[in-house]
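> Output the structure for:
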Amino acid sequence: MSCSENTNATPGDPLEALDDAVAAAAFRRLVRHLRHRHDAQNLDLMILSGFCRNCLADWIRDAGAPLDKDNAREVIHGMPAAEWKTRFHREATQDQLDRMAESLKKNAPAP
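This is a model prediction of the structure:
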């Protein structure tokens, strides 16, 4: 899986004017929502939106969180990622894998 690469700030985007504390609160609410919705599989999230829990873990590291990959995923999952996978992960169908491949094409940076 590969996360969306199209995350550049756009000049004049009102998102950039959003207070960091407000943005952080919204991010925490999103993460808590995903912790509650274990039925929303990472693959389903990737198909529909081009990102998943693991992407969020990568993004907090990219933003400067002093965590390794496993610790960042634990922050997002609310438990070690291996435990989350054992408890909640379902194997992908071929249809899901095909749809994810199409979704990932949309994540590629524009030429």
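> from here on, contacts and neighbour counts on C-alpha atoms
Fine.
> Only the buried residues of the longest helix along the chain, if you could.
The residue-count maximum for a helix in the chain (DSSP state H) belongs to helix 20-36. Using 16 or more other C-alpha atoms under 10 Å as the test for burial, helix 20-36 gives 31, 34-35.
> One more sequence to fold, the one below, so I can look at both together:
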Amino acid sequence: MAIGEKTQTELEAAVFRRLVAHLQGRTDVQNIDLMNLAGFCRNCLSNWLKDAADERGVALSKDESREAVYGMPYETWKALHQSEATPEKLEAMKKVHPGH
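Below is the predicted model of the structure:
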């Protein structure tokens, strides 16, 4: 890519914001489905956001990073949108991501 580092960072930030907005709008997509299909979920994104803040010495709590990704407090999102995972989905997750 023949663009400057600042422009690249701005583009990457715009893509991240668009991904987060997309996931906030797709509350029908469960985190376990994301993990099983893509290998990451909303919690992963919030953890990566917190990791990036920590690396730069920026104060950001786990709850704050989750709220940034979910668009609301995590417990509220879970109560409104998270359904019980089926045994099949849980088994698939164990195979694909044994550490989670």
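> What's the TM-score once they're superposed?
A TM-score of 0.84 describes the superposed chains when it is computed by TM-score structural alignment, normalised by the length of structure 2; 90 aligned residues with a C-alpha RMSD of 1.6 Å.
> what range in structure 2 does the longest helix of structure 1 sit on?
Mapped onto structure 2 using TM-score structural alignment, helix 20-36 of structure 1 covers residues 9-25.
> Contacts for the matching stretch next, please.
Outside of stretch 9-25 of structure 2, the residues within contact range by C-alpha atoms under 8 Å, 6 or more residues apart in numbering are 29, 42, 69-71.
> Closest one of those residues to Met35 of structure 2?
Using C-alpha to C-alpha, the shortest approach to Met35 of structure 2 within the contacts of stretch 9-25 of structure 2 belongs to Arg42, at 9.1 Å.
> Which stretch of structure 2 lines up against stretch 75-92 of structure 1?
Residues 68-85 of structure 2 are where stretch 75-92 of structure 1 lands when matched by TM-score structural alignment.
> wait, what's in contact with the most centrally placed residue in structure 2?
Nearest to the centroid of the C-alpha atoms of structure 2, with distances taken as C-alpha atoms, centre = their mean, sits Arg42, at 2.3 Å. Arg42 of structure 2 makes contact with 23, 31, 66, 69-70 under the criterion C-alpha under 8 Å, 6+ apart.
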